[in-house]
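Engineer: this is the structure alone, sequence omitted:
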């Protein structure tokens, strides 16, 4: 949380000191990259943040390049409102749709989790509004790049002092979660949180190249892992749960990027379901807002996208829609409070830094609370602190949020309504296929690689079963015996070929 705020504040304050107070807050767009490094070992964090930073700089340039003719066309028509230039506004809507579809496919395929495609799309949306304030595409790129450089430096700032801090934090969180689960063993929520914390900690130690070494962190995590595995053994035998993926063996590292994206490219998989819904909902929400002559159809697009991009689960998607709307309402209230203050440029940067920190703190934990910070953050950076007609902004933002939420929920429940069945069957078929390949392979190196793939496939199968159970518990129960048997066979296969992990 502190890193996110500092990464946004440093280049912006430097810009103010150098006399560029009007555009310095644009650096926040590149500073978003710091969020993608949280929880990662320093050994890989620099690479993750660098890739995210490069993507954000590129997308800021795309947003500004598309936004410039949009606003020029609107100004030539005698009105500065974005919605009055239908052709160029449509180009912006379609650009945002393509960006979120591609980003969502990559994020879901790689199983990167939150914040997913949200910050890239938010970058495009904010950057597209800056040309209306006289900010050139070159300036947007330069200031976004400065924020990206700040994100990399801030995210790696602890390496020289305490280079094992991410691993220690991950292991401590997992041990605490297991302790909480053991003290309240009847709670499915505490068991689920413990399993997720254990998997996250093991991946952090894999990234740090500590797994397989006699290290205090590895020993502590393994002891917590065994305690949790003993607790969940035999539970949840009649329905899908995250605890299905916790066995005494230490989890393997993620398979290669090529394998994960190859699996995502399967037309029957979940990633294409997400993309298909985005390709319907985003243009529909934007064009509907445009037809109603509301000022910012891009807000409707980003609202619809943020409800749909995190997965095909209709129940969780509906909750995200409610979080989006009520979080936006509270965020506009916070914006109203900020609008009453006569903030200097430096004070405005500090406010942006605090909003950035709040966004990072809650984006993964609670989307509704995160929206309280994201809403004023997007509006303040998108206006660069210039005067806003609060009544018009509130009206447009609420209306377009409502349009985006409504369109997303309609698409969520009507487009590919039985996709959860196809996704679960595909996931189970892939598990069976990988088990068969392991049985037919004699090369130990190839078997080890296939075991990595199999564990990933088992996780995907569990996720698909949970989504199916949320959506259609009666149908899922009919498939459960077959699914559960296949799942057990997969983990027996892993245990047979890998043996004791430690």
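Structural biologist: Here it is on my side, so go on. If you're wondering where the values come from, they're calculated on a predicted model, not measured in any experiment.
Engineer: please make it C-alpha for all contacts and neighbour counts, starting now.
Structural biologist: Noted.
Engineer: how far out from the middle of the chain is the helix ranked longest in the chain?
Structural biologist: Counting by DSSP state H, the longest helix found in the chain is helix 42-76. Remark: helix 42-76 is offset 17 Å from the chain centroid, using Cα atoms, centre = their mean, to the nearest Å.
Engineer: what's it packed up against?
Structural biologist: Under the contact criterion of 3 or more Cα pairs under 8 Å, 6 or more residues apart in numbering; DSSP states H and E, helix 42-76 touches helix 28-31, helix 86-110, helix 118-129, helix 137-155.
Engineer: in that helix, what's buried?
Structural biologist: 42-43, 45-46, 48-50, 52-75 (16 or more other Cα atoms under 10 Å).
Engineer: what does stretch 188-195 give?
Structural biologist: So for stretch 188-195, counting by 16+ other Cα under 10 Å, buried means 188, 190-195.
Engineer: so which of those residues is the closest to residue 329?
Structural biologist: residue 193 (29.5 Å; Cα to Cα).
Engineer: you'd agree that closest one is up against residue 179?
Structural biologist: No - if you go by Cα atoms under 8 Å, residue 193 and residue 179 don't touch, sitting 10.9 Å apart.
Engineer: and residue 324, what does it touch?
Structural biologist: Taking Cα atoms under 8 Å, 6 or more residues apart in numbering, we find residue 324 in contact with 303, 307, 367-368, 371, 401, 405.
Engineer: should've said residue 353
Structural biologist: 4-9.
Engineer: redo the helices and strands packed on helix 42-76 as CSV? Include distance to residue 457 and mean neighbour count.
Structural biologist: Below are these laid out as CSV (distance: least, Cα to Cα, whole Å; neighbours: other Cα atoms under 10 Å):
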stretch, distance to residue 457, mean neighbour count
helix 28-31, 34, 34
helix 86-110, 12, 22
helix 118-129, 26, 26
helix 137-155, 32, 24
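Engineer: now the helix or strand where residue 450 lies, how far from the chain's geometric center?
Structural biologist: Using DSSP states H and E, residue 450 maps to helix 444-471. Between the centre of helix 444-471 and the centre of its host chain there is 20 Å, according to Cα atoms, centre = their mean.
Engineer: what's the most distant pair in the contacts of residue 353?
Structural biologist: Using Cα to Cα, the pair of the contacts of residue 353 lying farthest apart is 4 and 9, separated by 8.7 Å.
Engineer: how far away is the spatially closest residue to residue 68 that is not a sequence neighbour from residue 87?
Structural biologist: Distances taken as Cα to Cα, 6 or more residues apart in numbering place residue 131 nearest to residue 68, at 5.1 Å, with adjacent residues excluded. Residue 131 sits 17 Å away from residue 87, going by Cα to Cα, to the nearest Å.
Engineer: here comes the other one, which I'd like you to weigh against the first:
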């Protein structure tokens, strides 16, 4: 039997080139999204409002949706993404002073998952799914803002999202960028997928509350991660990347904490981490999360200085529970191969 090492992919591309591409960041989108956060973020730090960085980070996520070389289609994609993100984030900002109990908060999260899945699938938005809108809703809706509406945070969130759209229109793209034709899935498939997202979030949140696990926002967001893959093997891989990236990110976070940086430098670290997060998001999901995890942890700490090591460990465990429930839920609610 002639056994040889396969050196090419199914498309005729050498495997070593595919491997190298997976470990090379996408510089153009990384710079666009990074500067979409860097400029508003530096303004916030100069004004002495590092606690508002969390709002700016989620506003800058709008920049991740603008990869189409066609300027008009890119504007449509980002406008739709902005509407989706702003609907989730503004709703969260308005309910934050109410300090919702876990079950009503979960119900609201399910609605966000359903609506964002419908929107992203109907218009073919990339990245697809409910992860970013749902995470924005959970994180901003659970911030300890007291009894007053966080109007400064609302302004930072909206202005950063609008700035990301402007930045997307002033950037020159090449044909190799990820395309979106603006055409989504058939309605039957759209509704089926939205139902899967809602059921998975319900399952993960219910398990978390029955087990007494806090940080429901992390559980909900992590639960929808496996659904981005189209089959059982891909979902296991996606979930494993999520867990491995989170663990690696916690190690990065410990390294940053060991430096005992002042608030301004922590804010700059949040800004810097956005560049590799977006650079690797489509090439190496696990590596991207190793940067995204400390970024999220740091920006939430800036918003809530009472966060300590035990809280971070609890968030990591909530992340693991959410991924596990998401993989389990996908097997029951979304068995169809995509």
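Structural biologist: Yep, that arrived. Just so we're clear, the structure is a prediction, and the values are computed from it rather than from any experiment.
Engineer: care to give me the TM-score?
Structural biologist: After superposition, the two chains reach a TM-score of 0.81 (TM-score structural alignment, normalised by the length of structure 2), with 308 aligned residues with a Cα RMSD of 2.5 Å.
Engineer: number of nearby residues for the residue nearest to residue 68 of structure 1?
Structural biologist: 23 (other Cα atoms under 10 Å).
Engineer: before we move on, what about residue 170 of structure 2?
Structural biologist: 10.
Engineer: and it, what pairs with it in structure 1?
Structural biologist: Alignment note: residue 170 of structure 2 maps to residue 157 in structure 1; criterion TM-score structural alignment.
Engineer: equivalent analysis for residue 66 of structure 2, please.
Structural biologist: Using TM-score structural alignment as the criterion, residue 66 of structure 2 maps onto residue 37 of structure 1.
Engineer: my read is that its match contacts residue 155, right?
Structural biologist: Yes - the pair formed by residue 37 of structure 1 and residue 155 meets the contact definition of Cα under 8 Å, at 6.7 Å.
Engineer: find residues that contact each of those two.
Structural biologist: 45-46, 49.
Engineer: so which of the residues you listed is the closest to residue 450 of structure 1?
Structural biologist: Residue 450 of structure 1 has its nearest neighbour among these in residue 45, at 26.3 Å by Cα to Cα.
Engineer: correct me if wrong: the closest one contacts residue 37.
Structural biologist: Yes - counting by Cα under 8 Å, residue 37 is a contact partner of residue 45 of structure 1 at 5.3 Å.
Engineer: touching both of the two, which residues are there?
Structural biologist: Common neighbours of residue 45 of structure 1 and residue 37 (Cα under 8 Å, 6+ apart) are residue 155.
Engineer: quick one: buried residues of stretch 2-15 of structure 1?
Structural biologist: Quick answer for stretch 2-15 of structure 1 (16+ other Cα under 10 Å): 3-13, 15.
Engineer: same question, stretch 412-428 of structure 1
Structural biologist: For stretch 412-428 of structure 1, the neighbour count (16+ other Cα under 10 Å) marks 412-413, 419-428 as buried.
Engineer: residues contacting it, please?
Structural biologist: Contacts of stretch 412-428 of structure 1 (Cα under 8 Å, 6+ apart): 268-270, 273, 277, 308, 312-314, 317, 457-458, 460-461, 464-465, 467-468, 471, 483, 486.
Engineer: again, only this time at 6 Å
Structural biologist: 269-270, 461, 464, 468 (Cα atoms under 6 Å, 6 or more residues apart in numbering).
Engineer: got a winner among those for most neighbours?
Structural biologist: Going by other Cα under 10 Å, residue 270 tops the contacts of stretch 412-428 of structure 1 with 28 neighbours.
Engineer: and it, how far from residue 217 of structure 1?
Structural biologist: Residue 270 of structure 1 is 35 Å from residue 217 of structure 1, by Cα to Cα.
Engineer: same deal with residue 386 of structure 1?
Structural biologist: For residue 386 of structure 1, the distance to residue 217 of structure 1 - Cα to Cα - is 50 Å.
Engineer: ok, these two, which is more surrounded?
Structural biologist: Using other Cα under 10 Å, the more surrounded residue of residue 386 of structure 1 and residue 217 is residue 217, with 20 against 11.
Engineer: which SSE is that one in?
Structural biologist: helix 216-232.
Engineer: sorry, back to before: including secondary structure, could the buried residues of stretch 188-195 of structure 1 go into JSON lines?
Structural biologist: Shown next, in JSON lines, are the buried residues of stretch 188-195 of structure 1 (DSSP: H, G, I helix; E, B strand; the rest coil):
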{"residue": "188", "secondary structure": "helix"}
{"residue": "190", "secondary structure": "helix"}
{"residue": "191", "secondary structure": "helix"}
{"residue": "192", "secondary structure": "helix"}
{"residue": "193", "secondary structure": "helix"}
{"residue": "194", "secondary structure": "helix"}
{"residue": "195", "secondary structure": "helix"}
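Engineer: residue 124 of structure 1: which of these is nearest?
Structural biologist: Scanning the buried residues of stretch 188-195 of structure 1 for proximity to residue 124 of structure 1, where the rule is Cα to Cα, the winner is residue 193, at 33.5 Å.
Engineer: how about the nearest residue to the closest one, chain neighbours excluded?
Structural biologist: Here the residue nearest residue 193 of structure 1, using Cα to Cα, 6+ apart, is residue 177, at 6.5 Å.
Engineer: show me what the strand or helix carrying that neighbour is in contact with.
Structural biologist: Here residue 177 of structure 1 sits within helix 165-183, counting by DSSP H and E. With contact meaning Cα under 6 Å, 6+ apart, helix 165-183 of structure 1 is reached by 39, 41, 190-191, 194, 197-198, 201, 221, 224.
Engineer: at 8 Å instead, please
Structural biologist: Counting by Cα under 8 Å, 6+ apart, 39-42, 158, 187, 190-191, 193-195, 197-198, 200-201, 204-205, 208, 217, 220-221, 224-225, 227-228, 231 sit against helix 165-183 of structure 1.
Engineer: before we move on, the earlier item: how far does the helix holding residue 217 of structure 1 sit from the chain's center?
Structural biologist: For helix 216-232 of structure 1, the distance to the chain centre is 28 Å (Cα atoms, centre = their mean).
Engineer: same for it, what does it pack against?
Structural biologist: So helix 216-232 of structure 1, by 3+ Cα pairs under 8 Å, 6+ apart, packs with helix 165-183, helix 188-207.
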